[in-house]
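Asks: sequence and predicted structure are below.
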Amino acid sequence: MQTAAMVPVGQQESLRTQESVVARAMEAPAPAPATDLQVELIQDYKSFIELETPWNRLVDESRIDHPFIRHEWVRTWWDCFKPEGSLFIVRVTEGSRMVALAPLMVDRGRMYGCPVRRLRGIANVYTERFDFIVTSRPEESCRAIWKFLASRSKDWDVLELRQLSPAAQALMTIPRMAIDDRFLVGTWGSTRSPYIPITGTWDEYGKGLSRKYVSNLRGRLKGLSRLGQVTHEVIQGGEGLSQAVDDALRLEGAAWKQKAGTAIVCDPKREAFYRRMMLSAAQQGSLRLYFLLVKNERVSMQISLLSHNKLYLLKSGYDPRFAAGAPSHVLCWRLLEEAWSLKYDEVDLLGAVERWKMNWTDDVRPHSWLFVFPNRPSSRFLHSIKFRLLPRIRSNFAWRLLLKCGALIGLKVHDE
């Protein structure tokens, strides 16, 4: 789960780093616009559904290795969250072949109290990564997308693309193209997501972990073993899938999230999304639903997806009755050992840096949000607040205190 403007200061990239992202994007020379690429806007739901096969072909050809931009993920998101906006999917074709997609939508929101018309990715805090889908001729395809968006800039106040990795096509091309056309551009540091490269042997990896942490894990496992046999299982589909999904959602909120109102099951749209996403992933063969069992009782779980030989960990949870045995940590231990034995390339812990994640790795992947504003008075005002005023006062103690107080009474810097 991720946010932009509300990320703690210690978890944000510096303003200098963010500016360097735009600077690097500006280094590439601007080629002449391609004349053989056609751009089409898709706004109706039926046409969106009919794109499934070519959409996923494009994802595979573009070598996007995460599942968060595949058609089934985006469709599930749209159907379950039912946003108050409309589709704005930009398709680029070369002859009869689709070569690029920008999965966007338009809606209305607020930024620093001001109403804005947002052109943004089809995503929210549950979409861990985003990008344009581009195969051949990436520079020309992104330029075609940008020129189309710029030609309609009278209809939007801000282009907002969240959770872009440093290698995202949108981040590498759109800032330079927008600046060339005299638009206002800024990037905002979001989450640094821990990940574990699967290299070397399992024993070598284990020796690199904290001895104290490993010793503690072994002690917790012994404690659980006194209650009964400790095993784990991986559900990928089959007859028991429905019960497994129920158990996963129950465990996700059991410890404290349900009481705090943040559990998946506390929001009908959120619950519908995760249920449907897991069922869809099982059909696609990408679901990996891990459970730790004590005496055949499921006591902790990890919802994960396998994509391009990388395992993405979405949500975890445990039964608080077994908290003394740290079942989530023990399950992660088992999960990682299996990832080594199956020769996965990587385990991505997703989300922000947290202490439990950093017990397993030192590697993190930064993400940015990209904002593009048309160069007109109202948008210049918002750009100045976000990228000139706020960076100067953000480290100020009074500002951090104001953010915390605002959060307590339900105020947001801008819509998520």
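Replies: Thanks, I have the structure now.
Asks: contacts and neighbour counts: CA atoms only from here.
Replies: Will do.
Asks: mind checking the SS state of the residue positioned nearest the centre of the chain?
Replies: With distances taken as C-alpha atoms, centre = their mean, Glu128 lies nearest the centre of the chain, 0.7 Å away. Secondary structure, DSSP: H, G, I helix; E, B strand; the rest coil: Glu128 is coil.
Asks: what does the one 3 residues further on give?
Replies: Per three-state DSSP, the local secondary structure of Asp131 is coil.
Asks: the one 5 residues further on now?
Replies: With three-state DSSP as the basis, Ser136 sits in coil.
Asks: contacts only, for it.
Replies: Taking C-alpha atoms under 8 Å, 6 or more residues apart in numbering, we find Ser136 in contact with Ser62, Val99.
Asks: same question, Thr187
Replies: Residues near Thr187 by C-alpha under 8 Å, 6+ apart: Gln18, Glu19, Val21, Val22, Ser368, Trp369, Leu370, Phe371.
Asks: comparison target below:
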Amino acid sequence: MRVFTRLEDLPAAYQNLMLEADAASNFFASFSWLQTLYAESLGAEHSLRLYGLEKNGQALLLLPLCVKDKINARKHKLGRSPALLAASNYYSSLFSLIRASAQEVTEDDLNFLLHQIAQEVPRWSSLDLHPLALDSMQLPAIESACRAAGMAVQRYFCFGNWYLKLNGRSFPEYFESLPSRLKNTLKKKQKQAGKNNNLQFKLVQTEAELPSALADYEQVYRSSWKPSEAQPQFIAALMRSCAQQGSLRLALAYLDGQAVAAQFWIVHRGRALIYKLAYDERYTPLSIGSLLTCHMMRQVIEIDGVSEVDYLTGDDAYKQDWMSDRRERWGLRAYNLRSATGILAAFWHLGRKHSKRLLQRIQRVFKT
């Protein structure tokens, strides 16, 4: 096992591993995503710990974790074990173990990596990974490896994820599949907008176009129902990163020259990710947000040729109207039974009904 504390220190083998994950349509496992997330958000309070495993010079696994600096410094002073966290936060819609192809990575490899993490000195009290895909084999594999490493494990629900499988459909075919209520609203509002001829859409994809478009996006966001961004510089940095890679789709709607709706989409490896959306609440009766969504659906289906559209985070009712399927994102919390703090946390969170089993597991851990 190798541990890296800076992304810049990752050898080429691990950067190539991240490129493989990127190529497999996992935007949230890409080097550029993690670089932006850490530089503009996580890094304010966290330090990175990137756990890597390689064999014969080939990188097999990379688990991007972090520690919360202030909390962990205080815990060390009190003689308590700090926690390891996924390198993710409220801006992350998916977290995953970055791995080589299934043929190259064995169950023993993953077990070894988690066993080494559990035995690190000073001990980590717990490991918290989220949000993980419930429909992926990664969740049960990591769960099993944590147990094999002497940890007590607990799953928890994070959020629902609505998405659309196009299955080769054209935009008109997709539009006809929408609920009648939504189709009628869109047709009516588009007709009204056509009569007034004062509604315009703008699509921004390049870095050169960003400064003025970003100002309009932020104006719309301030006029919407959305709470203020915890770290507004992150969104701007992510847009710039996406523009540099050719994956930015920043859509703006204007009425009489004033920006009234904005949506930040990411088109990546045949998938369209709806990352942020907002509209000026004063224009709710015009369904301006729905009109912009419809405009963008046409863009990503007809122009970008995507096979999937993903609403990413949350079970908001309106998402079901636009999407076809739902899946779930879950978290995995593993308590290190080699750590006194981890043992106490396991008893606290898992409750009395698991106490007998926990005591048996603790005995087994200290015998090995």
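Replies: Perfect, I can see it now. Since the structure is predicted, the reported quantities are computational estimates derived from the model, not experimental observations.
Asks: list the contacts of the equivalent of the residue nearest to the centre of structure 1 over in structure 2.
Replies: Under the alignment (TM-score structural alignment), Glu128 of structure 1 pairs with Ser93 of structure 2. Ser93 of structure 2 sits next to Phe28, Pro131, Leu312, Thr313 when contact means C-alpha under 8 Å, 6+ apart.
Asks: just the helices in the stretch 51-200 of structure 1 please.
Replies: 52-62, 71-81, 138-151, 169-180 (DSSP state H, counting those that start in this stretch).
Asks: want to throw those into JSON lines with mean neighbour count?
Replies: Formatted as JSON lines, the helices of the stretch 51-200 of structure 1 follow (neighbours: other C-alpha atoms under 10 Å):
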{"stretch": "helix 52-62", "mean neighbour count": "17"}
{"stretch": "helix 71-81", "mean neighbour count": "18"}
{"stretch": "helix 138-151", "mean neighbour count": "20"}
{"stretch": "helix 169-180", "mean neighbour count": "21"}
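Asks: okay if I get the ones you listed as JSON lines plus distance to Leu313 of structure 1?
Replies: Formatted as JSON lines, the helices of the stretch 51-200 of structure 1 follow (distance: least, C-alpha to C-alpha, whole Å):
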{"stretch": "helix 52-62", "distance to Leu313 of structure 1": "20"}
{"stretch": "helix 71-81", "distance to Leu313 of structure 1": "15"}
{"stretch": "helix 138-151", "distance to Leu313 of structure 1": "29"}
{"stretch": "helix 169-180", "distance to Leu313 of structure 1": "24"}
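Asks: so for Gln243 of structure 1, which of those sits nearest?
Replies: helix 71-81 (20.4 Å; C-alpha to C-alpha).
Asks: related to what we said a few turns ago, which of the contacts of Thr187 of structure 1 are still contacts in structure 2?
Replies: Retained in structure 2: Ser368, Trp369, Leu370, Phe371, out of the contacts of Thr187 of structure 1 (criterion both residues aligned by TM-score structural alignment, their matches' C-alpha atoms under 8 Å).
Asks: list only buried entries from those residues.
Replies: Among those, those classed as buried by 16 or more other C-alpha atoms under 10 Å are Ser368, Trp369, Leu370, Phe371.
Asks: helix, strand or coil for the first one?
Replies: Following three-state DSSP, the label given to Ser368 of structure 1 is strand.
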